[in-house]
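S.K.: Sequence plus the predicted model coming up.
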Amino acid sequence: MSSLSGYGKWIAGPRSKWVTLLVWVALVAVLNMVWPSVNSQVKNNASNLPENSPSVVADRIIEKEFPGGNGVPALLVWHRDGSLNDKDYAAIAAVYAKLAKEPLAHQQFVPPLGQVPPQALAGSASKDGSTLVTPVLFDRTADSDQLGESVKKLKALIRQETGGDPSAASASGSELSLRVTGPVGISIDATGLFKDADVSLLIATVLLVLVLLLLIYRSPILALIPLIAVGFAYGVTGPLVGLMAKEGWITVDSQAVSIMTVLLFGAGTDYCLFLIARFRQLLKEERGVLKALLGAISGSAGAIAMSGFTVVVALLTLLLAEYGSYHRFAAPFALAIFVMGLASLTLVPALLAIFGRVSFFPFIPRTPEMEEERAKEKGKPVPVRKERRTKGAVGRLVVSRPKTIVAVTLVLLGILAAFSSGISYTFDLLSSFPKDMESRQGFTQIGDKFSPGELAPASVLVDTAGTGAKAEDLKTLLAGLSYVAEVSDAQKGAVHPEILSYDVQFRENPYSREAMRHIPELRESVEQALRDAGAAEPENKVHIAGQTATQVDNRDVQNRDSDLIIPVVIGLIALLLLVYLRSVTATLYLVGTVILSFFAALGLGWLILHHLMGADAIQGSIPLYAFVFLVALGEDYNIFMVSGIWKKRKTMPLRRAIAEGVSETGSVITSAGLILAGTFAVLATLPIQVLVQFGLVTALGVLLDTFIVRPFLVPALTVLLGRWAFWPGRHMEVKEEKPAPVR
């Protein structure tokens, strides 16, 4: 404790508090001047799949053998209720003639529609003549921002040729309308959603945290102190992550930056409150502000450091992931929490030392003696000292009925957790978009008027060298599959003519789970045909590319990452708890309760998303994201509460230590949990289903930890286990001192 007090004087002493503040100001100013901001280094087209994934291998073959068709398609969906007219077809032809002569930036290929008469174009329209789909292929190396600029210029060209604005017209009306969909349209919309979300997310999060702090502590100065600390932490984290991205050490995307902001405000405010709550309590016992602050630092710094370290370690396990989106989260998130932890242990004490008791204005905490002196100075009656209650209602309930509490909480959490087994998962990015999003509207029109598979056909590549398989036979085989709507003629490879390529359109939405099931079936059917033709090792001769195949690989890689990372996270957190608490028993039930609350949050989230919000499935990435956050952040609250119990049980009976530990940490953990849950709930207000689902599940998990696991289940288990809660360490029960008899 003396070492922590010494550290406190170094960062919050009469002079050092100003030095600490100036160091942070200088750090933020210098880093933001010399290093790039994180937002300037965002890369939204980074691959999520490793190079050896089957769909990635297929893409490389296409790039080499079929360079003309290797671009990423933007599908232009032209529509007019009733029927497109000759003027519409003439305008479309003029657009493509202009694109052929003056290509857009990153444009790779356009079909020669500018040379086609209107009657021929009409032959490619839907049966009712209302809808036509035309492609523009772009370079695969172009990122979403570059594609967005090209599509913006394309729309300007279309306005010029049509004399109107088809993009602004209703998707179902008598005017000519245009919707850009396909992989390019979807990529542009996805990036736009996250970019639009950044500012609104930041504003909403700041306002929410500010309002909650004002409601909880009713002090404007105190409400600003955590926000100032978070602002400084973000000011340091942003350029640090920006530098790492610029040097190529890491890759960051808009989604990671958005959630990093939420994590900083939520977890960062929690760490600040752990210190503030202890400081406020000691100001009612100590006349000297510095002495109270040093006591607060001594009493909470260890738990804050341990909590932050636990979260950092858990987040760094995402570096083990092969799925790019998981991997890209690791460094920014871990660095953000690390910097926020430093700010909580240095900048926040300095700010509290600078403001002193005024931090809590207008409800300034004072010692009883100070209250008496203040009352005398104002000529008011001296307040009667009230005996401080050492046990709150929750603490008394926990130690008096531990068996009942354990039984009730386990049954409740167990029932909720059981619903998690019925969750359906999707890897369809399009379903995350609002229904009025352009790319989703275009896809809906294609599904209504054509085969849905036209949106993103699968490319089936077959190496027929030495097999005797014929192109027409393979096409007949593919066309005869019940789930295939249409098959193109075979194209021969430019380098190896024996490699054949077929575009296969599924009858279902190519982004759906049903279509994903067809990829292994499709592969097996072609491999079997090659076996029948006498081919050796046919599994090495069939490759499938396209959006559906990519989603299958996404699912397989994500499942692999979950199977690896979840046990590693559990093991590392268990190891940290074991070192900190020196108890195998406590480590087991602390980790076990958090895992149970995670599955309960997942089950409760599914009940709300599926039965109340109508979601057919949740995004496949949600469980791992939610697990890493909830297990790491959930242990924060356990560590903060249990560390208090562990200290108190050395000076008082265990049951009393548990009751007081629950009561003393109750208000701060409850307020911290509400703020953390609120910040994650902000994500659920955004028009992006993957963030809605992640925000809801994580917020529910935090609330379950805050109101069930931490105040009831964990302390009740500690009561039931008694001295065994500290095994293999020893617990020496302190006897309650009986008051001396009155003579």
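M.R.: Structure's in. What do you need?
S.K.: switch to C-alpha atoms for all contacts and neighbour counts from now on
M.R.: OK.
S.K.: all strands for the stretch 251-400 of the chain, in order.
M.R.: Here the stretch 251-400 of the chain has no strands by DSSP state E, counting those that start in this stretch.
S.K.: Tell me where it has helices.
M.R.: Under the criterion DSSP state H, counting those that start in this stretch, helices of the stretch 251-400 of the chain are mapped to 254-283, 289-316, 324-345, 347-355, 368-377, 393-400.
S.K.: now do the stretch 51-200 of the chain
M.R.: Under the criterion DSSP H, counting those that start in this stretch, the stretch 51-200 of the chain carries helices at the ranges 54-65, 86-101, 118-122, 144-162, 182-217.
S.K.: next up, a second structure to put side by side with the first:
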Amino acid sequence: MDTPPRPAGHRASRPAPNPPRWLLVLVPAVLVAVWLALGAVGGPYFGRVGEVSTDDRASYLPSTAEATQVEGRLPAFTGDAVPAVVVVTGPGELTPADLTAIGQRLETAAAAVGAEGQASPPIPSDDGLAVQAFVPLPASADLAEATTTLREALRHDLPPGTEVLVTGPAGFAADLTEAFTGIDGLLLAAALAAVLVILVLVYRSPLLPLAVLATSVLALCGALLTVWWLARAGVLLLSGQTQGILFILVIGAATDYALLYVARYRDELRRTPDRWEATRRAWRGAVEPVLASGGTVIAGLLCLLLSDLRSNSSLGPVAATGIVFAMLAALTLLPAVLLLLGRAAFWPRRPTVDPQAPEPGADGGPGLWARVARLVARRPRAVWVTTAAVLAVGCAGLTQLDASGVPQSQLVLGGSEARAGQEVLAEHFPAGAGSPAMVLVPQEDLGAAGDVVAGQDGVAQVSVVAEGAGPAVPLERALAGAPAPLVVDGTVLLQATLTDPADSMAAEQTVRDLRTALAGPVPEALVGGSTATDLDTNAASVRDRTLIIPLVLTVILVILVLLLRAVLAPVLLVATTVLSFGTAMGVAALVFGPVLDLPGADPAVPLYGFVFLVALGIDYNIFLMSRVREETLEHGTREGVLRGLRLTGGIITSAGLVLAATFTALAVIPVLFLVQIAFIVAFGVLLDTFVVRSLLVPALVHDLGRVVWWPSRLARSAP
């Protein structure tokens, strides 16, 4: 078909000759069939991520970490079992008959869960009101299922009024596993439902939102299939946390890219009756910003490869894989679907060709973005100075952010039997019982090391793993050789029960002090255990923040310089994005602290928040400024930024709403880290789209004029 004459002011564009009609049907049909086949293969993997994922924090640490070195050598002393700590209390002081009944029930329960070895005998507390015991659960078992079975078996036929709680490493691991059980169904359903509602409101069409959602879901199928096999081969480390972020990121990014393409396609359908020509023009207009946007996010994510923590270094390629599939789906599947559907995709508001319609971006309507553009044109300096000042005030809350770490008992929100058990344990036993510090020392230094550890403030008692089956024996008995310490490769294992809860800041300080005290008399000593794992993880997270945040900024700045062919504009864009991030974190600190009274934040929270907000915030900068540059070439900088704002304002805010909604869906998983990331990214994205990209950046560019393109030719010459 021929394109009708355009009114004056439209840019001339010679339509390309149409391919044969059969090819116009065959090519998009083949693309759709390929994606459907990918979905058919990848779809079943939604329920199988648990087969290749782990939530063991010790597996995230680098091999050089002291806790990792100890963890690798522990099986030779204690086996591969994960200890479940059982604490039993009665209505009063437990009698010998009660202890006998509890011991029998422990043996039966241990057999029911297939424990590796026998459960320890009940160990009474000094006040006689409680006992504790240890049940070694197989490391290969489903800890959530095994812990549930253990609880039910223990509670059967015990004396009336007796309370049984299961805590320790197995209990907390089971809590975390149960928290992630809804990640395949609940999280995905919440994200898709939120996106569907927004798309229906944006397009007011029943068919187009389904096409966009199908694009996102099939992109996720392809990403999940790829990531699953990479994790199966040991190339990547998957966790429930990483899985949740992958789901949300792919759904959000694919929908954002789809929104950009649909907007271009709808504009072209109003300018030409030929849907092939409209597809060609829309694809050419969308491909550069989508590739630049996705490439920027990928580059930022891949900076995480430099992290010392495998949870972070694996997230980079996992999330980058998701972005690749989001881009591929938005640039192949969606154009193919819309080419096949044509104007019917927009029913009941089908776009019609209108040769008399005003040029896109021209100021001539009463719409919201026309009014915003007029405000920016009238008082640009007042707009950007006021906006920047308000954002700077929001940054002040950063001083209230506590990101020094979170106790393991607080990782899962809501009720937790493991947390309750830890509290009961601390009432009747040393607070660190059940999760001792593990100290590996040379055999010949056992005495010296034992004296240092036993004399350390914060250590309640010291035991040594001895030869033969059974629990560790007191240090004095091991030194006397009754029984002899177990020696593996010339080393012995001390277990130091701490006076503070193993996941507390005080316990971490005790581990630091232990390492310092042992460094002189026993330089080969290594201190590990759950407390040391938390300590080393937090230290690695702080190191990652210091290294990766400046690197991400540098990489993104270089990409923007190449994309915009300028230096000043990219510097300003990065500065506004950092300001937006600071405000989001400042507000989040106030919400997490005084408002919600959360127990602090993981040190990785600022890093994750930065990577997602800056990388995704630059997305919207690219959507805006690539269009502004395109308009500047013909209309000049000040008119170009106003046109770019009118043309992209609706797309960017819709995309921001979609991304904020998808990240908000993370909050359905009751894990503190994910809830905090959900708020930070959702609030930050809305701040970016409604304030920074709508007011601050356009007003700043309009005020500065063509100098923003320095040193390119656009800064020196008229359009």
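M.R.: Received the coordinates, thanks. Owing to the predicted nature of the structure, the values given are computational and were not obtained by experimental measurement.
S.K.: before we move on, the earlier item: nearest to Glu508 of the first structure, out of the helices of the stretch 51-200 of the first structure?
M.R.: When those are compared by C-alpha to C-alpha, helix 182-217 sits nearest Glu508 of the first structure, at 15.2 Å.
S.K.: in the closest one, what counts as buried?
M.R.: 182-191, 193-195, 197-198, 201-202, 204-206, 208-210, 212-214, 216-217 (16 or more other C-alpha atoms under 10 Å).
S.K.: still on that earlier bit, could I get the helices of the stretch 251-400 of the first structure in JSON lines, plus columns for mean neighbour count and distance to Tyr425 of the first structure?
M.R.: Putting the helices of the stretch 251-400 of the first structure into JSON lines (neighbours: other C-alpha atoms under 10 Å; distance: least, C-alpha to C-alpha, whole Å) gives the following:
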{"stretch": "helix 254-283", "mean neighbour count": "23", "distance to Tyr425 of the first structure": "20"}
{"stretch": "helix 289-316", "mean neighbour count": "22", "distance to Tyr425 of the first structure": "23"}
{"stretch": "helix 324-345", "mean neighbour count": "23", "distance to Tyr425 of the first structure": "17"}
{"stretch": "helix 347-355", "mean neighbour count": "24", "distance to Tyr425 of the first structure": "42"}
{"stretch": "helix 368-377", "mean neighbour count": "15", "distance to Tyr425 of the first structure": "59"}
{"stretch": "helix 393-400", "mean neighbour count": "19", "distance to Tyr425 of the first structure": "38"}
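S.K.: so how far is Val34 of the first structure from the nearest residue to Thr134 of the first structure once chain neighbours are set aside?
M.R.: Nearest non-adjacent residue to Thr134 of the first structure, counting by C-alpha to C-alpha, 6 or more residues apart in numbering: Leu76, 5.2 Å away. Applying C-alpha to C-alpha, to the nearest Å, the value for Leu76 of the first structure to Val34 of the first structure is 43 Å.
S.K.: So the two - more neighbours on which side?
M.R.: Leu76 (19 against 10; other C-alpha atoms under 10 Å).
S.K.: CSV for the helices of the stretch 251-400 of the first structure, including distance to Asn52 of the first structure?
M.R.: Formatted as CSV, these follow (distance: least, C-alpha to C-alpha, whole Å):
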stretch, distance to Asn52 of the first structure
helix 254-283, 25
helix 289-316, 24
helix 324-345, 13
helix 347-355, 47
helix 368-377, 70
helix 393-400, 54
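S.K.: Can you say which of those helices is nearest to Ile566 of the first structure?
M.R.: Using C-alpha to C-alpha, those put helix 289-316 closest to Ile566 of the first structure, at 9.5 Å.
S.K.: List the contacts of the aligned residue in the second structure for Pro362 of the first structure.
M.R.: Here Pro362 of the first structure is matched to Pro348 in the second structure, going by TM-score structural alignment. Counting by C-alpha atoms under 8 Å, 6 or more residues apart in numbering, Pro348 of the second structure touches Arg204, Ser205.
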